[in-house]
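A.B. asks: My questions are about this predicted structure, shown below with the sequence.
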Amino acid sequence: MDPLKMSNPGNERNNGKTLKKHVKAAPPRHPGSFKKKESELFVGNLPLDIKETELALVFREFGVKTVKKHKTTFNSFGFLELASADMVKLAIKRMNGSLVHGRRITVAVAEDRRPREPTNTDTEMPDLEPIPWEETGPKCDLSPKANTQTLDPPKLKILYAIPMEMRTSFLLQMLADCFKDVGWLFSIAKVVGKAALLVLDTVPQTPFFWAIHLTEECHQAMRKLFGALAESESCAPFLTKREVQQGTRCLAECIVGDEGHAWNRCWVVEKVEDLAVVFFVDFGRSATVPLNSLRKLDRDDFWAIKPLAQPFALQEEVFPPQLMMRKILEGKVVGPLQTERHILKFAIEDE
């Protein structure tokens, strides 16, 4: 008989006596054999409803190869195989303690889990005896009473973790290294009212996205910047491995949709052996690229134009699982987020 399947308490009483039920503790279960890999990462305290595809997107910049999520009644965790052991170290450094769907995740090296044989020190749980029904406390009649008002359950508001590239601390450091001026971060928060946005990158299944606010001033800045980059990309020398350091401003190829790749301004976030994690300042996008693919772009005139893209968040909707690029959204900027006031809320205009 299944020990968790309890019969009606009223049927357990026989002439005022309680029938005792003994619940045998289940024998300990040992995990299966697991061979540790240096490139494997453990992620704990995940949201219960997060999907493996979502988890892969959270860690996409570290070269995710495989994802395996595990879930219990009250806990959820996962194991990810990344591109290399160095990427594991980088993911731990950058992601441990970050928020995912409102929960602060734990990121660590995957431990070596092997089956353990029971020893003489293992003790067996004693038999458990249920408390008599009469001693379980006062009875509560849960049936609805007349003339009572029922309240609708409150609607829960879903909170989304703000992407690292949109956070104030990240952007302030980028602006200081690349533009020697952080004023842009505060000026973009002043945008309000009707606007047309050119979407450059989205965070799937969240409201966050990067876009260019289409104005005449911005259009002129785009023409000037991309014209200068087109002239210099062929003659700009490649950086040596020693020249590439955290905080270096340079030039790298960026995916720009169906049109393929184009050379754009970027900032080195992290250097890991022969790879570099870079942030494309005009697209709001991070990528991992080979060190020998970066070109020199340190003249101040290339960085006189402030970043073209800025962070936004949809007021009501969320983006689909597929990435969206180079699409124009029309609507209204309704104000900043309370937590990060440089991220503007955007309401899409009804068609």
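C.D. replies: The structure has been received and is ready for your questions.
A.B. asks: all contacts plus neighbour counts: C-alpha atoms, from now on.
C.D. replies: OK.
A.B. asks: In this structure residue 327 contacts residue 199, no?
C.D. replies: Yes - the criterion here is CA atoms under 8 Å, and residue 327 meets it with residue 199 at 5.2 Å.
A.B. asks: dropping in the other structure now:
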Amino acid sequence: MEIEAVEGLRKPLENMRMAKNENDDKQPTQRLIHPDGPSNRRLELKKTKGQRNNVYIGNLPSEIAEEQILQLFAAFEPVRVRKIVSGLKCYAFVNVGVAKNVALAISHLNNTIYNGRRLVVRDLCESRGCESSTEATELPPLEKVDKDFSMGSKTLSVSRLVKDDSQTCYAVPLEMRSLTLVQMLSSCFKDVGWLTESAMVYGDVGLMVMDSFPHMPYFWAMNLTPETYVKMCQLFNALSVITQEQPFLKSEEVQRGQRCMAEFPGEGGEWNRCWIVDVVASRVILFYVDSGSTACVPAGSVKSLDKDEFWAVPPLVQPFVLLQGVMGNRKMDGTILKGSVVGFHEAEPHILRISITTEE
């Protein structure tokens, strides 16, 4: 199925006039920690609350240097920058001296393209709250989740709906967090570049839903492009040829962090590529890398699949989140969704936000 790609690129950064940075102070941002206790820390934060001189910039390439970030902000008189790499994510906090430069930096840099990435630039105080700006992190904290069987049989998911006076929030499922994906996929593929490439998808898409989280906006789907179709045929043709030849793993060979193959749960399940999340007695918890699903299966039902040739094709699916609404309770596997990718999740930039237009 061919889906016409539509790119909504804004004015490139190269066309923007950048003045030379006169103050190239590379001293990292200091945390406000007082020996007299947290009360003094709050007092100092209140004094600096009105300054609003810190800017957050996200979705940066991990190889970018702090000097290059300063060059991006050269027209806005940057004082210092602190770059942070967390898993596949790279972001930075830039001090631009005065409040007026914060607004200018946001208006000129937000949503612009840098090295193929759409930058996220925002006021750190407004987006995180001034009292937490000096220790801001990109990942939301994990909530304490009570056992809830209505969430289905998800093994790794710890997501939960959180409501406050103004909005409804959902914790990112553990399977979709970059730190977890880096561990799993680097073990399987040695190269996790597909995650950064997936963030470049923009515009109209057609998605085949592979797995979803009941009552949550998150789901795994295959982007229906000619390239994906070719990769899918290549992968499953290779698996079908060697399915009978591959030996079952012996009990002593079943180990956490091992790549393997197993039948997909359900009737008439095909053999799929998997990664062993954990071993519990005589059972293993598997992550099916080409569907995003997790399942607990008998250890004796897992076959060996450790040759690199079977892992040459990158994962067929990637994570998405609905712009509005949640996935229902009904089975969504195989459902075709048409819509438009309008950006990415602000906490996990490899999770794309999609506005649905039709559902088949």
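C.D. replies: Perfect, thanks for sending it. Since the model is a prediction, treat every value here as computed from it, not as a measurement.
A.B. asks: so what corresponds to residue 172 of structure 2 in structure 1?
C.D. replies: Matched to structure 1 by TM-score structural alignment, residue 172 of structure 2 sits across from residue 162.
A.B. asks: Between residue 327 and residue 199 of structure 1, which has more neighbouring residues?
C.D. replies: residue 199 (21 against 12; other CA atoms under 10 Å).
A.B. asks: coming back round to it: contacts only, for the match of residue 172 of structure 2.
C.D. replies: Each residue near residue 162 of structure 1 by CA atoms under 8 Å, 6 or more residues apart in numbering is listed here: 99, 208.
A.B. asks: what number of residues lie near the nearest residue to residue 271 of structure 2 once chain neighbours are set aside?
C.D. replies: With sequence-adjacent residues excluded and distances taken as CA to CA, 6 or more residues apart in numbering, residue 271 of structure 2 is closest to residue 263, at 4.2 Å. When neighbours are defined as other CA under 10 Å, residue 263 of structure 2 has 18 of them.
A.B. asks: What residue in structure 2 is paired with residue 308 of structure 1?
C.D. replies: That one, residue 308 of structure 1, aligns with residue 316 by TM-score structural alignment.
A.B. asks: Wait, its match touches residue 291, no?
C.D. replies: Yes - Residue 316 of structure 2 sits in contact with residue 291 when judged by CA under 8 Å, with a separation of 7.3 Å.
A.B. asks: Comparing these two, which residue is more hemmed in?
C.D. replies: Just comparing residue 316 of structure 2 and residue 291: by other CA under 10 Å the higher neighbour count belongs to residue 291, 25 against 21.
A.B. asks: tell me the helices in structure 1, going along the chain?
C.D. replies: Counting by DSSP state H, structure 1 has these helices, from start to end: 52-58, 85-95, 168-178, 183-187, 216-232.
A.B. asks: for those helices, which one sits closest to residue 206 of structure 1?
C.D. replies: When these are compared for distance to residue 206 of structure 1 using CA to CA, the nearest one is helix 52-58, at 10.2 Å.
A.B. asks: Just the buried positions in that closest one, please.
C.D. replies: Using 16 or more other CA atoms under 10 Å as the burial criterion, the residues of helix 52-58 of structure 1 that qualify are 52, 55-58.
A.B. asks: Over to stretch 296-306 of structure 1?
C.D. replies: Using 16+ other CA under 10 Å as the burial criterion, the residues of stretch 296-306 of structure 1 that qualify are 296-297, 302-303, 306.
A.B. asks: Pick the one among those closest to residue 232 of structure 1.
C.D. replies: Lowest distance from residue 232 of structure 1 to those (CA to CA) belongs to residue 297, with 8.8 Å.
A.B. asks: picking that back up, aligned against structure 1, show me the partner of the residue nearest to residue 271 of structure 2.
C.D. replies: In the superposition onto structure 1, residue 263 of structure 2 corresponds to residue 253 when matched by TM-score structural alignment.
A.B. asks: In contact with that match, which residues?
C.D. replies: In this structure, residue 253 of structure 1 makes contact with 261-264, judged by CA under 8 Å, 6+ apart.
A.B. asks: Run through the residues that contact residue 331 of structure 1.
C.D. replies: Neighbouring residues of residue 331 of structure 1 by CA under 8 Å, 6+ apart: 194-196, 346-349.
A.B. asks: Distance-wise, check whichever residue in structure 2 pairs up with it relative to residue 81 of structure 2.
C.D. replies: Matched across to structure 2, residue 331 of structure 1 falls on residue 339, judged by TM-score structural alignment. For residue 339 of structure 2, the distance to residue 81 of structure 2 equals 37 Å [CA to CA, to the nearest Å].
A.B. asks: And residue 235 of structure 2, by the same measure?
C.D. replies: Going from residue 235 of structure 2 to residue 81 of structure 2 by CA to CA gives 44 Å.
A.B. asks: of those two, who's got more company?
C.D. replies: residue 81 (25 against 21).
A.B. asks: Number of residues surrounding the nearest residue to that one once chain neighbours are set aside?
C.D. replies: With CA to CA, 6+ apart as the criterion, residue 81 of structure 2 has its nearest non-adjacent residue at 4.4 Å, and that residue is residue 94. Other residues within reach of residue 94 of structure 2, judged by other CA under 10 Å, total 25.
A.B. asks: And for residue 337 of structure 2?
C.D. replies: Around residue 337 of structure 2 there are 20 other residues, counting by other CA under 10 Å.
A.B. asks: Quick check, it in contact with residue 219.
C.D. replies: No - contact criterion CA under 8 Å: residue 337 of structure 2 and residue 219 do not qualify, at 11.4 Å.
A.B. asks: hey, what's in contact with both of these two?
C.D. replies: A shared contact of residue 337 of structure 2 and residue 219, defined by CA under 8 Å, 6+ apart, is any residue touching both; here these are residue 209.
A.B. asks: Which residues are in contact with residue 265 of structure 1?
C.D. replies: Taking CA under 8 Å, 6+ apart as the contact definition, residue 265 of structure 1 lies against 249-252, 280-282, 297.
A.B. asks: how about a cut-off of 7 Å?
C.D. replies: 250-252, 280-282 (CA atoms under 7 Å, 6 or more residues apart in numbering).
A.B. asks: Out of those, flag the one nearest to residue 62 of structure 1.
C.D. replies: Sorting the contacts of residue 265 of structure 1 by distance to residue 62 of structure 1 puts residue 280 at the head of the list, at 16.1 Å, by CA to CA.
A.B. asks: And for the closest one, nearest residue in space, chain neighbours not counted?
C.D. replies: Leaving aside its chain neighbours, residue 280 of structure 1 sits nearest to residue 266 (4.3 Å; criterion: CA to CA, 6+ apart).
A.B. asks: when you align them, which residue in structure 2 goes with that neighbour?
C.D. replies: When the structures are aligned by TM-score structural alignment, the residue of structure 2 matched to residue 266 of structure 1 is residue 274.
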